[in-house]
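> Starting from these lines, generate the structure:
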Amino acid sequence: MRAFIFPGQGSQAVGMGQALAAASPVAREVLQEVDEALGQNLSRLMAEGPADTLTLTENAQPAIMANAIATVRVLEREGGIRLAEKADFVAGHSLGEYTALCAAGAIDLATTARLLKLRGQAMQAAVPVGEGSMAALLGADLAKAQAIAGAAAEGDVCSVANDNDPTQVVISGTTAAIDRAIAIAKDHGAKRGLKLPVSAPFHCPLMQPAADAMRDALAQARIDAPLVPVYANVIAGPASDPDTIRRLLVEQVTGMVRWRESVLAMAEAGTGSFVEFGGKVLGPMVKRIVPDAEAISVVTMDDIEALLKAL
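Just a heads-up that it's a prediction; the model follows:
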């Protein structure tokens, strides 16, 4: 069995998707449709930067999605395959869950782009810049990370945001609490704590205003049943019912991204091959979670052609 997986924030880079767009009219169509949906020349920002503008949450989220969907669409249309025939499950890391839903036909491309633009704006607006932070706890599993977050909180918000793999967990909360967590990380058995270059504390209770905004937006958005089950971040399990998907996407804003558990659950369901589209972030995580699994990253036209031969 096979899962198609989609990366989250941090995988953006100036120049992303440009070689693919130059080689494929299908990829160009995807980028143009996203530009039109947003009323913004996002494709030029992806191509030319500047990097600090591309990295803004409201730009990075739709850009990462557009790049990954372009890769999938080229595979499907130029390779003559259907996702539902080649993938048993889809999943994505944080915003990548929206990409997964788009790839699986649950949300159309224009709606996905607009939802992610709003999601980025709402997440940035939820907490004033400087008041919230995130840190990666390297060499820490979930239990150690929870202990560090609990010890560092001291009445502030400090919680696990991303359980990425057995060696990396990300925490999120007020800047003061995150600074304390970094200071005590080694004492609790982590190799070190590393503050992340993000502009807001994602996936923690401080994001409640953004969750409220997404609840309103998702209530108005058309969501269909996906062609294959989507493994949702907050339950680390499959979801196919549109109302359930809406609810889980709202919970995801403040909830923990249970990526490690999601990969384990897909593996336990029989998945032996994981194909990451539009990035090279999740593949290494998969290998740390399920060492025997096949993990492939598909970014370029050469990658797509190689995958077509393997499918």
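> going forward, measure contacts between C-alpha atoms and count neighbours the same way
Will do.
> Just give me the neighbour total for the nearest residue to Ser199 once chain neighbours are set aside.
Distances taken as Cα to Cα, 6 or more residues apart in numbering put Val129 closest to Ser199, at 6.3 Å, once the chain neighbours are dropped. The number of residues packed near Val129 is 14, by other Cα atoms under 10 Å.
> Ile69 against Leu101, yeah?
No - here Ile69 lies out of contact with Leu101, judged by Cα atoms under 8 Å, at a distance of 10.4 Å.
> Identify each buried residue in the strand or helix carrying Arg246, please.
Using DSSP states H and E, Arg246 sits in helix 242-254. Across helix 242-254, burial judged by 16 or more other Cα atoms under 10 Å covers 242, 245-246, 248-254.
> Shouldn't Ala68 be within a helix?
Yes - secondary structure of Ala68 (DSSP: H, G, I helix; E, B strand; the rest coil): part of a helix.
> ok, it touching Val275?
No - contact criterion Cα under 8 Å: Ala68 and Val275 do not qualify, at 11.5 Å.
> Pick out whichever of those two has more residues nearby.
Counting neighbours by other Cα under 10 Å for Ala68 and for Val275 shows that Ala68 has the greater number, 28 against 21.
> now the other sequence, so there's something to compare against:
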Amino acid sequence: MTRAFLFPGQGSQAVGMGKDLAAAFAAARHVFQEVDDALSQKLSVLMFEGPEADLTLTENAQPALMAVSVAVVRVLEQEFGVNLAAKGAYAAGHSLGEYSALCAMGAISLSDTAKLLKLRGQSMQKAVPVGTGAMAALLGAELEQALTVVAEASEGEIVGCANDNGGGQVVISGQKSAVERAIEVAKTKGIKRAMLLPVSAPFHCAMMQPAADAMAEALEHATVQPPRLPIVSNVTAKGEVNPTDIKKLLVQQVTGLVRWRESMIWLKGQGVAQAVELGSGKVLAGLLKRIDKEIEPLSLGQPAEIEAWAKTV
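Here you go, the predicted model:
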């Protein structure tokens, strides 16, 4: 069976994430300790106990989600002897999840990935003053419809498509006034629902250029190896293995559209029959069900789920 591994992005975090893994497996505890040490922060305590408001902060949520995903990978490989590179053909991650995928596939070390994501979160938060940017979900919209909406709503301000999540869900991002106009325009285009999202910054749009610049500088000095499996880039929606290309694409990803729907369609075209979400939550499995009914979606985040799946491969 041709299999892909998926790594969740922001929005999949929840207080208590990783706690059961840490209780059950030494490999998971080692991951959380290494991330804590790399960041000089008790991130694991924040993950296990909250408060939720602090965990949701972009600079915490990004490395925390990565840590849980990598913990699942290490548990599978070290505790159950499952070689993911031998059991899969591709890996893909939603936004920050692309870093989790790269770390899981040996392209970037765990401590470097934690530091890069901490910087990414901080830079994205600092890029735009609070309250000047916004994001909104257009439900029941396809990408072409959403592109028409943002073009009509921009009026010289920044607003664009941030996430093409598939299944009729497109997220837009930009200056608050332009996003609010886009919500009104969407109502005239037959789009089922348009709603502001409770986010702290307008991700994946041109307003994030200062964060892209910060990541370009950081990635220039980062060590990136060829991954054990091709990583499906959010920017190109196809598998990438060249470290130089991967670095450039991670920079472009900060301001660019997350082409998740196209990425899943590309995987289908490569013959992928099963997609296994590794980490916190089941968001990506849910999206996949709406994008393609033929690829089997699985989510592994809890000890029992991991153990059960490990016995089948």
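> TM-score for these two?
Overlay of the two chains. TM-score (TM-score structural alignment, normalised by the length of the first structure): 0.99; 311 aligned residues with a Cα RMSD of 0.7 Å.
> on that earlier part again, show me which of Ile69 and Leu101 of the first structure is the more surrounded one.
Remark: of Ile69 of the first structure and Leu101, Leu101 carries more neighbours, 29 against 23, as counted by other Cα under 10 Å.
> check contacts around that one.
Contact partners of Leu101 of the first structure, counting by Cα atoms under 8 Å, 6 or more residues apart in numbering, are 90, 107, 226, 230.
> Top of those residues by number of neighbours, please.
For these, neighbours tallied by other Cα under 10 Å; top is Val90, 31 neighbours.
> Surely that residue touches Met1?
No - using Cα under 8 Å as the test, Val90 of the first structure is too far from Met1 to be in contact (11.4 Å).
> Overlap of the contact sets of these two?
Contacts common to Val90 of the first structure and Met1, judged by Cα under 8 Å, 6+ apart, are absent.
> Can you name the residues in contact with stretch 266-276 of the second structure?
With contact meaning Cα under 8 Å, 6+ apart, stretch 266-276 of the second structure is reached by 1-6, 89-90, 237-238, 285, 294-300.
> Could you give me the PyMOL syntax to select whichever of the residues you listed are buried?
The PyMOL selection below is limited to those of the contacts of stretch 266-276 of the second structure classed as buried (16+ other Cα under 10 Å):
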select buried, resi 3+4+5+6+89+90+237+238+285+295+297+298+299+300
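> Next step: the contacts of stretch 266-276 of the second structure restricted to strands.
Judged by DSSP state E, strands contain the following of these: 3-6, 90, 296-300.
> Closest one to Glu79 of the second structure out of the residues you listed, please.
Nearest to Glu79 of the second structure among these, counting by Cα to Cα, is Leu300 at 14.6 Å.
> Please tell me how far that closest one sits from Lys268 of the second structure.
Counting by Cα to Cα, to the nearest Å, the separation of Leu300 of the second structure from Lys268 of the second structure is 20 Å.
> ok, now Ser173 of the second structure?
Ser173 of the second structure is 28 Å from Lys268 of the second structure, by Cα to Cα.
> picking that back up, strand 2-6 and the next helix or strand along the chain from the helix holding Arg246 of the first structure, what's the angle between them?
Next in sequence after helix 242-254 of the first structure, counting helices and strands by DSSP H and E, comes helix 259-268. On the basis of axes from the mean of the first three to the mean of the last three Cα atoms, to 10 degrees, helix 259-268 of the first structure is oriented at 160 degrees to strand 2-6.
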